[in-house]
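> Sequence first, then the predicted structure:
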Amino acid sequence: MSTTGKVRGSYAKTPARRREILEAGIEVFSTSGFRSGSIREIAERVGMSQAGLLHHFANKSELLAAVLELRDDQSAEVVPIDDEHVGIETIRGFVRLIEYNATVPGLVELHCTLSAEATAVEHPAHQYFINRYAFVVGQMTLAFERMRDAGQLVAGVTTVGAARAMVALSDGLQVQWLLDRTSVDMAEEMRRYLRGILTVEL
C-alpha cells in the first residue's frame, strides 16, 4: 500500500486504470498502427510493466477487443443512437464515422484483423463481434424503419436488408482501403450507395 492508501503495482485492478490502459491502446494503434503498435508501448504510456498491464486482461486478444469496444463507445458521440435522434441523423453520423476512420488507419486495421480472427468460436473476441454486429445492424435497421415511415426510403427497400448491406459495404471498403489507400474513398462510396435508396439528401 502507498502512503495515500491506494494499492500500487501491477495488481491494482480498478475501472479507472483499465480505462487508462484502453485509452492508451487507442492512441498507440491510431498513431503507430496495428502491426507497429505494441503492448510494450501501451504499458510505457501508462507507466506499467507488460506483465502488469496484461494482469488486467486474460490475454492480448482480450485487450485488443476491449480497445475496439471503447472505440465503439466513443463512436456513439458521432453516430446518434439515442431514441430521440435515431433516423436520418444516424445514417449521416455513420458516414461521418467512416470519414473519421480514414484518419486512424491503425484502428481500422485492428478492427479488420481481429474481426477475421474472431470468426473462430474459441477466439476471445468472438462474442464481442457477434454482439457488435447485432447492435449495429439493429440500430441501422431502426434508423431505416423510421426513415421509411417518414417517406425518406425508396419504396421496396427492406430496412434490415439496407442495414446489413450498409454494414457489409463499410467492412469491405475498409479492407480495400487498407490494401491501397488511393484506390477508394470510403465515405464517398457509402454516400453513393445511400443515394440509391434514400429520397432525401445526406
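It's in. Numbering: from 1, shown residues only.
> use CA for all of it now, contacts and neighbours both
Fine.
> In contact with Leu22, which residues?
63, 66-67, 70 (CA atoms under 8 Å, 6 or more residues apart in numbering).
> Next up, a structure to set beside the first:
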Amino acid sequence: MATSGTQRAKKPREETARRREDILRAAMSTFGTRGYKNGSLAEIADQVGMTHAGVLHHFGSKDQLLLEMLDYRDRTDVEHLADQHIPGGLDLFRHLVTTARRNAERPGIVQTFAVLSADSVTDDHPAKEYFRGRYTQLRSDIREALHEVCDPDDPPDDAMVDAAAAAVLAVMDGLQVQWLLDPEAVDLAYASAFAIEAVLTAAVGGRRRRRMLEY
C-alpha cells in the first residue's frame, strides 16, 4: 500500500521531535553532573549518538540548548496537572509538596536544577534571566495563593507575605541540596511539607480563611 505525502511528512517530524527530546535529556544529565561551563556539546552528542554539528543543527548554540532544556524541565514539571499550570490557593502549597515527593524519585532533574540555579548567579551566565524570571513568577504565585487563602476582609500583611513567598522557595531549594548530598539523612517530601506548613501558618495564622479553602 502506498504511503501518503502526509504520512511521510509526519514521520520525519516525529523523529525530529524524539531526537530533540533525546538531546534535551542528555543535556540535563550532562549539565547536572558537570555544570554548564564544563559540560560540553561533544559529550551531549556522544550520549545520543550524534556529532557536535548534529546537536547544533537542532538547537543552534549551547546557550540555546540550555534555555530549551530549562523550558523542557518546566513542561515536564506540570505535565501531570489537568491544565498544565500550577494551581492557586491551598492547592498551590499541596502542589509544592507533591513536587517535592516527585523530585525524590528523579535525582537527576533535581541535581540539574541545583547546579544550574547556583551557576546562574555568576556574571554573564546564559540562564541568569531565566532563573530571575522563574523566581519572580513563583514568588508572585505564592503571594497570590496566600491572599487567596484568607478572607478578603482579613488579608495578610504584605511584608509578611513577601517574606513567606521567598522563604518557601529558599527552603525547598535548600532542602534539595541537603537531600542530594545525603539522601538517607533528609526525607525530602516530609521536610518540605513541614517547612511549607510552618511558613504558611506564620504568614496567615489567626486570619479568617475563605470558607471554600478551609481545611
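Cool, got the structure. Quick caveat, the model's predicted, so the values are computed rather than measured.
> Mind checking the TM-score on these two?
Here the TM-score for the pair of chains, by TM-score structural alignment, normalised by the length of structure 1, is 0.73; 189 aligned residues with a CA RMSD of 3.9 Å.
> Among the contacts of Leu22 of structure 1, which one lies nearest to Glu201 of structure 1?
Of all the contacts of Leu22 of structure 1, Leu70 has the smallest distance to Glu201 of structure 1: 30.9 Å, by CA to CA.
> roughly how far apart are the closest one and Ala24 of structure 1?
11 Å (CA to CA, to the nearest Å).
> who's more crowded, these two?
Ala24 (19 against 15; other CA atoms under 10 Å).
> Excluding residues flanking it in the chain, which one is nearest the residue mapped onto the more buried one from structure 2?
With the correspondence set by TM-score structural alignment, Ala24 of structure 1 lines up against Asp22 in structure 2. Computed as CA to CA, 6 or more residues apart in numbering, the closest residue to Asp22 of structure 2 that is not its neighbour in sequence is Val48, at 6.6 Å.
> and the residue most central in space within structure 1, what element?
The residue lying closest to the centre of structure 1 (CA atoms, centre = their mean) is Asp72, at 4.2 Å. Assigned by DSSP states H and E, Asp72 of structure 1 belongs to helix 60-75.
> Following element in sequence after the longest helix seen in structure 2, please.
Ranked by number of residues, the top helix in structure 2 under DSSP state H is helix 5-38. On the C-terminal side of helix 5-38 of structure 2, the closest following helix or strand by DSSP H and E is helix 41-47.
> That next one: what's the following helix or strand?
Using DSSP H and E, the helix or strand that follows helix 41-47 of structure 2 in sequence is helix 52-59.
> name the helices or strands packed onto that following helix?
helix 41-47 (3 or more CA pairs under 8 Å, 6 or more residues apart in numbering; DSSP states H and E).
> ok so, going back, if I line the two up, what does the residue nearest to the centre of structure 1 land on in structure 2?
Counting by TM-score structural alignment, Asp72 of structure 1 lines up with Asp74 in structure 2.
> any idea which element the nearest residue to Thr31 of structure 1 once chain neighbours are set aside lies in?
The shortest distance from Thr31 of structure 1 to any non-neighbouring residue, by CA to CA, 6+ apart, is to Gly106 (6.9 Å). Element membership for Gly106 of structure 1, per DSSP H and E: helix 105-117.
> what residues does the helix or strand that that helix is followed by touch?
Where DSSP H and E defines the elements, the next helix or strand beyond helix 105-117 of structure 1 is helix 126-149. Here helix 126-149 of structure 1 makes contact (CA under 8 Å, 6+ apart) with 65, 81, 86-88, 90-91, 115, 118-120, 153-154, 159-160, 162-164, 167.
> do the same with stretch 165-174 of structure 1
Residues outside stretch 165-174 of structure 1 that contact it (CA under 8 Å, 6+ apart): 98, 108, 112, 136-137, 184, 186, 190, 193.
> Give me the buried positions along stretch 16-31 of structure 2.
Buried residues in stretch 16-31 of structure 2, defined by neighbour count with 16 or more other CA atoms under 10 Å: 20, 22-31.
> I'm done for today, thanks for sticking with me.
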